[in-house]
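S.K.: Curious how this folds, go ahead:
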Amino acid sequence: MPLHAFDAALSNPAPRPDLTGLRRGVAEFVFFGIKEARACLFAVVIFAAMVLVPREGVLGLPRYDVLLLVAVLAQWAMLATGLETRDELKAITLFHVVGFALEAFKVSPAIGSWSYPDPAYTKVLGVPLFSGFMYAAVGSYVIQAWRLLDVRVRHHPPYWLATLVAVLIYANFFTHHFIGDYRWYIAAAALGVYARTTVSFRPLDRERRMPMLLAFVLIGFFIWLAENFSTLMGVWAYPDQLGAWSTVHVGKWSSWSLLVVMTFTIVAHLKHIKERIHVPD
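M.R.: Below is the predicted model of the structure:
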């Protein structure tokens, strides 16, 4: 089945009034899982490449360069097949920019938060260029899930306020090395800003709702799991993982959840997504 036809079948299932109780709960859970997996298509390609590409590279091409080639081809395929629009690509490109700037700062000798141990032709300031696609994968997931789950947002904060919180989140990733870590103050601000915000979605044929903050935390958790997988594969390493691999500190979960807030704020400025976001007067 062509992917567009598969997406159409997922997005427009026939009404199932016969499903009740536990049977409905199971059916909605299964459909939700399938839609979530489909929304992660770009991320799945990237992580599959991490597993399949040997650490020594392919045909003399270093691993990071092969991963970059895979990511570029995957991004091109998403655009060429219409799975992503040009406007969505602009937002995803912004993720590349903010991601690379953060990476270059974090891997610099003065900071050394983590490192990319393998050589590559496409390393700039110690950062392999494929790393930007990992940030883009988060944005791609949000965009794809928005469409597949027919997402709508109620009581979204004013865009200027949401943008201010997103800027503070991003700035803290840099400034906490010099003036202290204020993530919990910023998290408290985000809690207040998004306290009334709910997200509605359709796992199957009925609308369900959940607090937007819970969505941010859940997505952050799964990104934290993906980060554990990536470090296990040796794609990058934290200082305490250089001798032997260990679980990424659970505190990173909060960082990723805040990054999801920032990611959603960028995506929320897309015209076709704004149409499904309610901002109270």
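S.K.: CA atoms for contacts and neighbours, from now on please.
M.R.: Will do.
S.K.: From S255, how far off is L270?
M.R.: In this structure, L270 and S255 are 24 Å apart, going by CA to CA, to the nearest Å.
S.K.: Which secondary structure state does the residue lying closest to G99 once chain neighbours are set aside sit in?
M.R.: Leaving out its chain neighbours, the residue that sits closest to G99 by CA to CA, 6 or more residues apart in numbering is G132, at 5.5 Å. Here G132 is helix, with the state taken from DSSP: H, G, I helix; E, B strand; the rest coil.
S.K.: List the contacts of G132.
M.R.: 95-97, 99-100 (CA atoms under 8 Å, 6 or more residues apart in numbering).
S.K.: of L270 and S255, who's got more company?
M.R.: Using other CA atoms under 10 Å as the criterion, L270 and S255 rank with S255 on top: 19 against 15.
S.K.: From A237, how far off is the more buried one?
M.R.: Taken as CA to CA, the span from S255 to A237 is 17 Å.
S.K.: ok, now R276?
M.R.: Going from R276 to A237 by CA to CA gives 39 Å.
S.K.: could you say what helices and strands the helix or strand encompassing L161 packs with?
M.R.: Element membership for L161, per DSSP states H and E: helix 159-179. The contact analysis (3 or more CA pairs under 8 Å, 6 or more residues apart in numbering; DSSP states H and E) places helix 159-179 against helix 86-107, helix 183-193, helix 252-267.
S.K.: Not counting the following helix or strand past the second one itself, show me its contacts.
M.R.: Past helix 183-193, heading to the C-terminal end, the next element that is a helix or strand (DSSP H and E) is strand 198-201. Contacts of strand 198-201 with the rest of the structure, by CA under 8 Å, 6+ apart, involve 149-156, 207-212.
S.K.: Among the residues you listed, which are located in helices?
M.R.: Counted as lying in helices by DSSP state H, out of the contacts of strand 198-201, are M212.
S.K.: Closest to L22 out of the contacts of strand 198-201?
M.R.: R208 (15.8 Å; CA to CA).
S.K.: quick one more, to check against the first:
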Amino acid sequence: MKRVPADQTRFARIRLVLEQAAVAPGWRGLLFECLMFGFKQGWACLFGALILALLLGTHFFYPASAPLHRYDFLTLCALAIQIGMIAFRLETWREVAVIGIFHVVGTVMELFKTAAGSWVYPEASLLHIGAVPLFSGFMYAAVGSYIARVWRIFDFRFSGYPPRWTSFVLAIAIYINFFAHHWLPDVRLALFAITALLFGRCQIWFRPLHRHRAMPLLLGWFLVALFIWFAENIATFANAWNYPDQAAGWRMVSPMKMAAWYLLMIISFVLVSLVSPIRRPPLSYRDPTSYDASATLR
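M.R.: Here you go, the predicted structure:
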């Protein structure tokens, strides 16, 4: 039996058994494949789901008289979750290293954006840098964890992927614009155009069950950005942070924020690509026996 270096868990083995199950063609097979897609997506976003559950749970139930600030409690819990992800081999050490970069990249941006008044953290904390509580870095890490895990679990392959150096240059330009647009013209429309030019033909191939399916990578990024926006609404409702228009009371985050999350998704994707291979689709992707089904556990 092949050694499994990551996701060596009971749930991962259950997933492998389900993936190898014989499914009759027709609507039953399609339904089972859709259920597997949802199961694997949920398993991939475990880190983020736990963080959201903590935000909501502490918002409703954390005692105001507790000797430990809520934000500090969230930081310690997020750290425990990260340790657990490593201890239970849900993430590889290379993935953890990239997630560490997410912490740094996210925290630097948080320091700048809070100083510029883009958003605020309304509660007190001891574990913070400037006006930024340390748990905020783990929210960026949750995005990185999801991308790294979903890449492996769905055995991502790519067709029409541009030269990798172009994606690195694009990600750097996007990150610089997050800061520079406060003094210089906002070039995000140009960045969207360049993104479409580079990745317009790129297809992402993912394996929910026995065979790879394909969708435009640009669409995949949009769907993830949409769900991050949903999560952001939950987080701001839980008073994790507030935008200026939420100072007088919670209101839905503007859908325009999805544009920022879309650009951040590109940065996140490029960072994860440092440790996750950009592989082509199987030569015979219509044949479910043309590749090793256990590959998604690696």
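S.K.: ok, now how distant is A120 of the first structure from G243 of the first structure?
M.R.: Between A120 of the first structure and G243 of the first structure the distance, using CA to CA, works out to 22 Å.
S.K.: Compare these two and say which is more crowded by neighbours.
M.R.: A120 (19 against 8).
S.K.: so that one touches P62, yeah?
M.R.: Yes. Judged on CA atoms under 8 Å, A120 of the first structure makes contact with P62 at a distance of 5.5 Å.
S.K.: returning to that earlier point: pick the most deeply packed of the helices and strands packed on helix 159-179 of the first structure.
M.R.: helix 252-267 (a mean of 21; mean count of other CA atoms under 10 Å).
S.K.: so where is that one in the second structure?
M.R.: Matched against the second structure by TM-score structural alignment, helix 252-267 of the first structure falls on residues 257-272.
S.K.: contact partners of the matching stretch?
M.R.: Here stretch 257-272 of the second structure has contacts from 95, 98, 102, 143-144, 147-148, 167-168, 171-172, 174-175, 221-222, 224-226, 228-229, using CA under 8 Å, 6+ apart.
S.K.: mean shift between that stretch and the first structure?
M.R.: Aligned to the first structure and superposed, stretch 257-272 of the second structure gives a mean residue distance of 0.6 Å (mean CA distance after the TM-score superposition for the first structure).
S.K.: re earlier: out of the helices and strands packed on helix 159-179 of the first structure, flag the one nearest L22 of the first structure.
M.R.: Taking CA to CA, helix 252-267 is the member of these nearest to L22 of the first structure, at 31.0 Å.
S.K.: after the closest one, next one along is what?
M.R.: helix 271-274.
S.K.: And D18 of the first structure, what's its match in the second structure?
M.R.: D18 of the first structure maps onto A24 in the second structure, by TM-score structural alignment.
S.K.: Name the helix or strand for its match, please.
M.R.: Assigned by DSSP H and E, A24 of the second structure belongs to no helix or strand.
S.K.: and it, what is it in contact with?
M.R.: Here A24 of the second structure is in contact with no residue (CA under 8 Å, 6+ apart).
S.K.: Count the residues that sit near L134 of the second structure.
M.R.: So L134 of the second structure, with other CA under 10 Å, has 23 neighbours.
S.K.: What sits closest to it if chain neighbours are left out?
M.R.: H128 (5.0 Å).
S.K.: go on, A166 of the first structure?
M.R.: Nearest to A166 of the first structure is M262, by CA to CA, 6+ apart, at 4.6 Å.
S.K.: now that neighbour: how far from S108 of the first structure?
M.R.: Distance, M262 of the first structure to S108 of the first structure, by CA to CA: 23 Å.
S.K.: burial measure for the aligned partner of L149 of the first structure in the second structure, as a count.
M.R.: Matched by TM-score structural alignment, L149 of the first structure corresponds to F154 in the second structure. Residues lying near F154 of the second structure (other CA under 10 Å) number 22.
S.K.: can you pull the contacts of F154 of the second structure?
M.R.: 40, 206-208, 296.
S.K.: Quickly find the element holding the residue lying farthest from the centre of the second structure.
M.R.: Relative to the centre of the second structure, the most outlying C-alpha is that of S65, 33.8 Å out, by CA atoms, centre = their mean. Using DSSP H and E, S65 of the second structure is not contained in any helix or strand.
S.K.: Provide a list of residues in contact with the residue nearest the centre of the first structure.
M.R.: Closest to where the C-alpha atoms of the first structure average out (CA atoms, centre = their mean) is V138, at 1.7 Å. Shown in contact with V138 of the first structure (CA under 8 Å, 6+ apart): 43, 260, 263.
S.K.: Appreciated, that's everything.
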